[in-house]
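1. Prediction below, plus the sequence it came from.
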Amino acid sequence: MTDTTQKRKEMKERFNARIRELTSTKGQNTQILSKKAYQETIEKVKWTKKKTSSKKPEDYQRLKRYDVLTIGNIEKLIVPVKQTDLIKFYVHTEEVFQIIDETHISMSHAGRNKMSTELHSRFKNITREMINIYIELCETCQKKPSSGLKTKHANSQDCTTRCQVEIIGMEPDNGYTNILIYQDLATKFIQLRPLKTQSVIEIADVLLDIFTIFGAPCILQNSVSKELADNIVKQLYITWPQLKMVHGPETEAYELVSDVTKRLKIWLGGNTKKWTEGLRFVQLLKNSDDSSDKSAFEAMFGIKARIGLKPRLPEYMLPNINTEEDLETFLTAGEVPVSVPESHDDMKYEDNRINIVLPGPSHDQLGFDNMDIKIEDTVMKMDHDALDELS
């Protein structure tokens, strides 16, 4: 057993002990359910639904609070749903740690408020007290420096005032030899594009695609050369005379370039050199990282990045929902036959809007030496022949 696995096991034991203490202080009407109480409640709900007469007030209260959803051969306790409602699950105490743990890690160790919002959208009886207990036991969270300062995010009127453009030299892949990094500095939202050359004409052409979708900034800057930024602006004007921009000062961008290359190396995993295939996924991962206040995606668009149905449904439900009719049947009837893990404990509750699982090589194998990404060469040295194209 690795140290990490052992620490996780010990943390789970301490968490469950605290939950037992919490449960002991609650009254009979608590929604914190042991596994035994959870199964008993399911049986009571099923029995109450079968009663055709002589229902008591507590029967109506039970049916108002609970319903049972059958997933394959597993019965889950849920909040009664109307036709347009999303399903909210009740969970028992033996499931709580796994659910909170997976959500917390997928959200890059988010704080209590973000965790509460996320978990309460899917689970009825995971309380703020439970989340607080988990965060108190999380070593990573306890090591975070406390600060009252928060990043100030620009409003939509400021989103395209200034941008950073950087070029990274790469090993050849399908004719491409460079990566263009475009970042909106107000929101930190980035876009990554492959380049075949460091030609100003090609760079301007790629930027034009971005500007005609997201709008153009007022100022364009580059960490290597004001002259390069100026020539890009001039080339953009040749293609689009109505576009008036200016170039800004040389601005340090090593952290941006380093972070992008590090994420790309992790995606490559030492198993492939086809870096062009990973750009769009690295772009999404970086834009979805909400470790500081909010993600760049949310700052730009006002919502978190979404990945289809996965944010709302457990992973094991998804293979049997293939059409809109399947989805409607599931939401209205509350029952769908699916293949589920043999062990109930193996089921995972994931939010892939945040914990984004992307195609590509294994992220656990970081064969950095197999990939030649020339960060220093790019930041410190450019193909200056490109600067003479417009002179």
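-> That came through, no problem.
2. For the rest of this, base every contact and every neighbour count on C-alpha atoms.
-> OK.
3. And for stretch 125-132, what's in contact with it?
-> For stretch 125-132, contacts defined as Cα atoms under 8 Å, 6 or more residues apart in numbering pick out 19, 31-32, 89-91, 96, 100, 112, 115-116, 119-120.
4. Over to stretch 110-117?
-> 103-104, 127-128, 131-132, 135, 291.
5. For residue 208, pull up the helix or strand it's in.
-> helix 200-214 (DSSP states H and E).
6. Can you name the element that comes right after that helix?
-> From helix 200-214, the next helix or strand downstream (DSSP H and E) is strand 219-221.
7. That following strand packs against which elements?
-> strand 162-173, helix 226-239, strand 246-247 (3 or more Cα pairs under 8 Å, 6 or more residues apart in numbering; DSSP states H and E).
8. In the longest one, which residues are buried?
-> Using 16 or more other Cα atoms under 10 Å as the test for burial, helix 226-239 gives 226-236.
9. what's the helix ranked longest in the chain in contact with?
-> Assignment by DSSP state H gives helix 3-24 as the longest helix of the chain. With Cα under 8 Å, 6+ apart as the test, helix 3-24 has contacts from 32, 93-94, 97, 130, 133-134, 137-138.
10. Just the closest of those residues to residue 79, please.
-> Set against residue 79, the nearest of the contacts of helix 3-24 by Cα to Cα is residue 32 (14.2 Å).
11. From what I see, that closest one and residue 92 are in contact.
-> Yes. The pair residue 32 / residue 92 is scored as a contact, 7.0 Å apart, by Cα atoms under 8 Å.
12. residue boundaries of the helices in the stretch 1-150 of the chain?
-> 3-24, 35-50, 57-65, 93-106, 112-120, 128-137, 139-142 (DSSP state H, counting those that start in this stretch).
13. take a look at this one as well, against the first:
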Amino acid sequence: MSESIELRFREEVLSRYEKCSKYLIPKDAYFQMIEDIRRASERKNTKSCHEYYLLSKYEVLQCGDVEKIIKKRQTLYETPVYYVSIEDTFDIVKRAHIAIGHGSRDRMTKELQVKYANIQPSDLIDVQSMSCTTFKWIMVYQDHLTKFCVLRPLTPKRAAEVAFQLADNFLLLGAPVIFQSDNGSEFTAQIITELRSLWHELSIVHGKPRHPQSQGSVERANGDIKDMLVAWMADNN
């Protein structure tokens, strides 16, 4: 699964190369740029316009046994900002995603733009669009008393599918007297409210989405579930 996602990511980024060649650099072009920058910096006589451009935009930094292209610095004490090849982009994005606790695209963009000059928000392809199956969501149902959780995969977040899975959970654990959800539209749709017609004593309570005071137990459980799923996916590729 991970290899398939990586391949599709690289194919998608490579497909944008012609339109975005200013910041998308294939590996062979990356190595050629290193040679061009070095040659321009060593040339003593008159340089071409392209060579002046390269020296005004880029430097080559020796990192151990590897040479890397960085953004032109005003002083040697500035923190390097790296340019990366298309082939290396996936691994860098993946490491950043893990480093920020599998956060959103905006958080990843903020993390990456501190260190890298040519990784754009458009490179951070939504994982949903790269899903290897039809399932793109996970519904978490928790019994408040015992903290027992049931996970159900969902294809879309349509109210009808959520209602079906809820009804199935009720048959598994018993119908609750009080059903609490956040205020997401997928849970406030009419078909969810109509669950009361099946269980007349059911009361539906709406808490604030991602609000610890009203949803604290579920939010903590979601964090634990995410960590367990990440570990399971890593172990099982």
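-> Yes, it's here. These figures come from a predicted structure and were not determined experimentally.
14. After superposing, what score do the chains get?
-> Between these two chains, after superposing, the TM-score reads 0.56 (TM-score structural alignment, normalised by the length of the second structure); 161 aligned residues with a Cα RMSD of 3.7 Å.
15. Mark which of the contacts of stretch 110-117 of the first structure are buried, thanks.
-> Judged by 16+ other Cα under 10 Å, buried ones among the contacts of stretch 110-117 of the first structure: 103-104, 128, 131-132, 135.
16. ok, longest helix in the second structure?
-> Under DSSP H, the second structure gives helix 212-235 as its longest helix.
17. List the buried residues for that helix?
-> For helix 212-235 of the second structure, by 16+ other Cα under 10 Å, it's 214-215, 218-219, 221.
18. Take those and lay them out in a markdown table including distance to residue 54 of the second structure.
-> Output for the buried residues of helix 212-235 of the second structure, formatted as a markdown table (distance: Cα to Cα, whole Å):
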| residue | distance to residue 54 of the second structure |
| --- | --- |
| 214 | 56 |
| 215 | 54 |
| 218 | 53 |
| 219 | 50 |
| 221 | 51 |
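19. Among those residues, which one sits closest to residue 21 of the second structure?
-> Closest to residue 21 of the second structure, out of all of these and judged by Cα to Cα, is residue 219, at 42.2 Å.
20. Does that closest one touch residue 212 like I think?
-> Yes. The pair formed by residue 219 of the second structure and residue 212 meets the contact definition of Cα under 8 Å, at 6.9 Å.
21. okay, now residue 154 of the second structure: neighbour count?
-> Residue 154 of the second structure: 16 surrounding residues under other Cα atoms under 10 Å.
22. quick one: furthest residue from the center of the second structure?
-> Largest separation from the mean C-alpha position in the second structure: residue 45, at 47.9 Å (Cα atoms, centre = their mean).
23. Can you find the partner of it in the first structure?
-> In the first structure, the residue paired with residue 45 of the second structure is residue 53, using TM-score structural alignment.
24. State the distance from its match to residue 59 of the first structure.
-> 11 Å (Cα to Cα, to the nearest Å).
25. which part of the second structure lines up with the helix holding residue 208 of the first structure?
-> Taking TM-score structural alignment, helix 200-214 of the first structure hits no residues over in the second structure.
26. For residue 13 of the second structure, see how far away the residue opposite residue 25 of the first structure in the second structure once aligned is.
-> Applying TM-score structural alignment, one finds that residue 25 of the first structure aligns to residue 19 in the second structure. Computed as Cα to Cα, the residue 19 of the second structure to residue 13 of the second structure distance reads 11 Å.
27. for residue 105 of the second structure, same thing?
-> For residue 105 of the second structure, the distance to residue 13 of the second structure - Cα to Cα - is 16 Å.
28. repeat for residue 83 of the second structure
-> Where residue 13 of the second structure is concerned, residue 83 of the second structure sits at a distance of 15 Å (Cα to Cα).
29. Show me what residue 105 of the second structure aligns to in the first structure.
-> Looks like residue 105 of the second structure aligns to residue 112 there (TM-score structural alignment).
30. and the gap between that match and residue 226 of the first structure?
-> 44 Å.
31. How about residue 27 of the first structure?
-> With distances taken as Cα to Cα, residue 27 of the first structure is found 69 Å from residue 226 of the first structure.
32. Ok, residue 38 of the first structure next?
-> Applying Cα to Cα, the value for residue 38 of the first structure to residue 226 of the first structure is 66 Å.
33. One more: residue 332 of the first structure?
-> 60 Å.
34. cool, residue 255 of the first structure as well?
-> 19 Å.
35. residues in contact with stretch 39-48 of the second structure?
-> 51-52, 54-55.
36. Among these, the buried ones, what's the ChimeraX command?
-> The ChimeraX selection below is limited to those of these classed as buried (16+ other Cα under 10 Å):
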select :51,54,55
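37. Going by distance to residue 185 of the second structure, which of the contacts of stretch 39-48 of the second structure wins?
-> Of those, the one sitting nearest to residue 185 of the second structure (Cα to Cα) turns out to be residue 54, at 51.5 Å.
38. The first structure: which residue goes with the closest one?
-> By TM-score structural alignment, residue 54 of the second structure lines up with residue 62.
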